[in-house]
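**Q** attaching a predicted model along with its sequence, questions to come.
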Amino acid sequence: MKLIMPSMKVEDTMTSSLVLHATEAGNGRQTRQANQRYKDPSIRLEERELKPLAPDGLRLQMLRVGICGTDIHMTQKDPNGYVRCSAPASIPEHGRILGHEGIGRVIATGADVSSFRVGEIVAPESVLSCGLCRPCRAGAFNQCRHARLLGMENDGLFSAIADVPARSAVGIHRLAESEQGLQMAACLEPAGVALLTGLKAQMSPGDKVLIFGAGPIGLLCAMMARRLHGASAVCMVEPSAYRRDFAAAWTDQVVESVEALETPDGGWDVVVEASGILANVNTVFRQIAPCGRVALLGRGGEALLVEAVDHMITNAISVMGLRGHLGGVYERLIDLCVSGVLPLDRIVSTTMEGLDKLCHVLERPDSISSADCKIVVKLSS
């Protein structure tokens, strides 16, 4: 693909952005969902003033962005009017620019940046770690004590122009030569979560894997269980008929509810909860095999109930929470995409153009799970 230099001027001071507004519910009050404190979310397109570029920053003309379940949950209300999302978030009075998945072309670099040039296409990582705290120094960047989440605690990528720290950016030039490559690059962030899930849950050849939720991350977990880890059985539970059809390519069995599941001989070696409904884990816990692993990915703000504790102890079953994708995960994914092992673009169900279309979708978030899977939005060429 021929490199097209940006039509925007570096000296532009304003940019169109998709901004979430919400009302803080007094003194940071916490609800049942531990990190919630905002009510009555609304989203709109705004012209926002660009701040001076930080010395360690990159200014990106955004090319493609992906809609994550977290973005959807940030725009939804629970029955009490609170923002549904339970992930860490900070929404200032002037609003928060959403978006943590995407790729952009560098149109300016900070004074201290020497690792990127204007014109390069990069994918920002969504967990902004400090690199200095004890977990970071131990290589556990996803568990940084001072982490900031892009599009949640820092302004994100749903903008014509976005600023990100250079240390969070990964060059994707090997994927930038084709339309398929750019679509795959737009899916790197959720794919990074799925890749870490397989690694941390120690998926191995012959494992029987059960996944709750056929959203993008659940689908990517299924794809990797089959293509990377050699699972002998990959099964999914998903209430949406559309998503069940979409998941069929990567699964041996995909059912509407847990009652329709056929438990394999010996039980499940790995259970991945990617739907945010933690009660799912309890329903299948007695069907987990000895030395089985449970990976929790979907946030729902619920308590985790495990009734079969004796089964857990007797069978040495592990339960782990996972987030993020740091530590060289993007680079590994790019290698797997270029080699043809992981066709990440195959999870994309809809591609649309423009922030106005993105705004329209997020104004009606409840319709996405029933009629779509992964939505990628083109913001520029």
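**A** Perfect, thanks for sending it.

**Q** contacts, neighbours, all on C-alpha from now
**A** Will do.

**Q** tell me which element A295 falls in.
**A** Here A295 sits within strand 288-296, counting by DSSP states H and E.

**Q** buried ones in the following helix or strand past that strand?
**A** Counting by DSSP H and E, the element after strand 288-296 in chain order, helix or strand, is helix 309-314. Using 16 or more other CA atoms under 10 Å as the test for burial, helix 309-314 gives 311-312.

**Q** quick check: the gap between R332 and S126.
**A** R332 sits at a distance of 16 Å from S126 (criterion: CA to CA, to the nearest Å).

**Q** let me fix that: L150
**A** 5 Å.

**Q** more neighbours, these two?
**A** S126 (28 against 22; other CA atoms under 10 Å).

**Q** so what's that one up against?
**A** The contact partners of S126, by CA atoms under 8 Å, 6 or more residues apart in numbering, come to 100-101, 149-151, 168, 189, 324.

**Q** ok, back up a step: packing partners of the strand holding A295?
**A** Using 3 or more CA pairs under 8 Å, 6 or more residues apart in numbering; DSSP states H and E as the contact definition, the elements that strand 288-296 packs against are strand 268-273, strand 318-321.

**Q** out of the ones you listed, deepest packed?
**A** strand 268-273 (a mean of 26; mean count of other CA atoms under 10 Å).

**Q** following that strand, which helix or strand comes up?
**A** Once strand 268-273 ends, the next helix or strand along the chain (criterion: DSSP H and E) is helix 279-284.

**Q** next, the buried residues of that next one.
**A** Residues 280-281, 284 are the ones in helix 279-284 that count as buried (16+ other CA under 10 Å).

**Q** second structure follows, compare the two:
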Amino acid sequence: MKALAKTRRTPGFELIDTPVPRVGAGEVLVRVKYASICGSDVHLYQWLPWMAEHIKEIPRIVGHETAGEVVAVGEGVTEVEVGDFVALETHIACGSCYQCRTGRMHVCRNLKILGFDIDGSFAEFVKVPARNCWKVPPSIPREWVSLMEPMGNAVDTVLAEPISGQRLAVLGCGPIGLMGVTIAKACGAALVIASEPNPFRREMAKRMGADIVVNPEEQDLVEIVLAETNGDGVDAVAEMSGNPKAFLQAIEIVTPGGWVSLLGLYNQPVTFNPSDAIMKAIRIHTVTGRKMFSTWETVTRLLATGKVDLEPLITHRFPLEQFDDAFQSVIRQEAVKVVFEVF
């Protein structure tokens, strides 16, 4: 089969020919139809230092945001059957550590991640544990299914607490931030203020339903938020950017007694006095991955009922053979979500 792999400890990937995986007990083989590019895939493509430290084994088939059809099942598999169309949960949990046994598989102590710790899905076929398959109803467009995995991150960030009737600021409108905007509106947010320096993404934020869009490099976000909320501040902030300045802005613009949800990863320390949050009685949530599997249920309902439309986010489609063009479109910030059509 053809597959996209990291074959050298240098920037870039390589299209290789490799045997189709064989399934064992409890495993399934999925024929990949669509696979989308995540920001972490871009970091792996660029071979950033922190990613180089994480990847232990080379070669490694990359990719993890996946949609496909089950074509083979191993002994003992009952969760899915041949012919099912599935999305894949990319966190491979051990099932036996303290976190797994107490309902927190997404932070498993022995966690492995598809496309990083085990071979991934930028390939014609991928092998995964059966419990990592999420059956998708026919009401969800097949082209959207690979986006269900990152959408789970957006759901857990924006819906960390009830959002209906609330005023929310989304800081950082990359793909997951943009998903957060439309999820918040679908779930009844009264006001969504989006902050994003990139003009293409600001326009996309408007399209996804943001009521107010701010360029934080040219406008005073704090001043605008206070003006739009009668000086109260927003009830909640979803910090998606990983920018230290945005973190501090989140603490400043949230109303006393409100909450801040953090998804963006910070490449440098943030100088922060916890008293600033304590004196405002701010609740801070941190988000990693998706809750397994309650978040998947929420994602499915939002998409299956038509509450959320992901089509505008899929700006580019490529075959695997054009992987360099695909990744460069993301690096140049010309794309939102790029989907490989593998079928």
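**A** Received it, and whenever you're ready, just let me know what you need. Remember, predicted model here, so these are calculated numbers, not experimental data.

**Q** TM between them?
**A** Both chains were compared after superposition, and using TM-score structural alignment, normalised by the length of structure 2 their TM-score is 0.90; 334 aligned residues with a CA RMSD of 2.1 Å.

**Q** can you check which residues contact both of L150 and S126 of structure 1?
**A** Common neighbours of L150 of structure 1 and S126 (CA under 8 Å, 6+ apart) are H100.

**Q** hang on, the earlier thing: which residues in structure 2 does the strand holding A295 of structure 1 match up with?
**A** Residues 254-262 of structure 2 are the counterpart of strand 288-296 of structure 1, counting by TM-score structural alignment.

**Q** tell me the contacts of the residue nearest the centre of structure 2?
**A** Centroid-nearest residue in structure 2: P150, 2.4 Å away (criterion: CA atoms, centre = their mean). With contact taken as CA under 8 Å, 6+ apart, P150 of structure 2 is in contact with 38, 65, 176.

**Q** now render the helices and strands packed on strand 288-296 of structure 1 as a markdown table, adding distance to A260 of structure 1.
**A** Listed next are those as a markdown table, based on distance: least, CA to CA, whole Å:
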| stretch | distance to A260 of structure 1 |
| --- | --- |
| strand 268-273 | 15 |
| strand 318-321 | 24 |
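
**Q** and C359 of structure 1, which of the ones you listed is closest to it?
**A** Taking CA to CA as the criterion, strand 268-273 is the member of those that comes nearest to C359 of structure 1, at 28.6 Å.

**Q** what span of structure 2 lines up against the closest one?
**A** Strand 268-273 of structure 1 maps onto residues 234-239 of structure 2, going by TM-score structural alignment.

**Q** show me how far that stretch is from its chain's centre.
**A** Distance of stretch 234-239 of structure 2 from its chain centroid, counting by CA atoms, centre = their mean, to the nearest Å, is 18 Å.

**Q** over to stretch 318-338 of structure 1?
**A** Chain-centre distance of stretch 318-338 of structure 1: 11 Å, with CA atoms, centre = their mean.

**Q** over to that stretch now: how far is its first residue from its last?
**A** 34 Å.

**Q** map L29 of structure 2 across to structure 1 for me.
**A** Residue-level alignment of L29 of structure 2 against structure 1, with TM-score structural alignment as criterion, gives R59.

**Q** quick one: neighbours of its match, just the number.
**A** The tally of other residues near R59 of structure 1 (other CA under 10 Å) stands at 24.

**Q** what does the one 5 residues further on give?
**A** For R64 of structure 1, the tally of surrounding residues (other CA under 10 Å) stands at 29.

**Q** now swap in the one 10 residues further on and tell me
**A** Taking other CA under 10 Å as the criterion, the count of residues near M74 of structure 1 is 26.

**Q** what of Y45 of structure 2?
**A** For Y45 of structure 2, using other CA under 10 Å, the count is 20.

**Q** can you tell me the SS state at it?
**A** When the structure is reduced to helix, strand and coil (DSSP: H, G, I helix; E, B strand; the rest coil), Y45 of structure 2 reads as helix.

**Q** return the residue of structure 1 aligned against it.
**A** By TM-score structural alignment, Y45 of structure 2 lines up with T75 in structure 1.

**Q** specify the local secondary structure of the residue nearest to its match when sequence neighbours are not counted.
**A** Spatially, and ignoring its direct neighbours in sequence, T75 of structure 1 is nearest to P41 (5.6 Å; CA to CA, 6 or more residues apart in numbering). Applying three-state DSSP to P41 of structure 1 yields a three-state assignment of strand.

**Q** before we move on, back to that, closest one to V128 of structure 2 out of the contacts of P150 of structure 2, please.
**A** Taking CA to CA as the measure, E65 is the one of the contacts of P150 of structure 2 closest to V128 of structure 2, at 12.8 Å.

**Q** now do the contacts for the alignment partner in structure 1 of that closest one.
**A** Using TM-score structural alignment to pair residues, one finds that E65 of structure 2 aligns to E101 in structure 1. Listed by CA under 8 Å, 6+ apart, the contact partners of E101 of structure 1 are 65-68, 124-126, 157, 186-190.

**Q** in helices only, show me those residues.
**A** The members of those that map onto helices under DSSP state H are 188-190.

**Q** JSON lines for the residues you listed, including distance to Y242 of structure 1?
**A** Compiled in JSON lines, these are given as follows (distance: CA to CA, whole Å):
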{"residue": "L188", "distance to Y242 of structure 1": "23"}
{"residue": "E189", "distance to Y242 of structure 1": "23"}
{"residue": "P190", "distance to Y242 of structure 1": "20"}
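
**Q** return the member of those residues nearest to V255 of structure 1.
**A** Each of these was checked against V255 of structure 1 using CA to CA; the closest is P190, at 22.9 Å.

**Q** how about the aligned partner of V319 of structure 1 in structure 2: what's its closest non-neighbour residue?
**A** Here V319 of structure 1 is matched to I284 in structure 2, going by TM-score structural alignment. Spatial nearest neighbour of I284 of structure 2, chain neighbours left out: V260 (4.9 Å); criterion: CA to CA, 6+ apart.

**Q** also Q180 of structure 1?
**A** In space, Q180 of structure 1 is closest to D345, 6.6 Å off (CA to CA, 6+ apart).

**Q** was I right about that neighbour contacting L188?
**A** No: using CA atoms under 8 Å, D345 of structure 1 makes no contact with L188, being 9.8 Å away.

**Q** more crowded one of these two?
**A** With neighbours defined as other CA under 10 Å, D345 of structure 1 and L188 compare such that L188 has more, 28 against 20.

**Q** ok, and the closest non-adjacent residue to the more buried one?
**A** Distances taken as CA to CA, 6+ apart put Y330 closest to L188 of structure 1, at 6.5 Å, once the chain neighbours are dropped.
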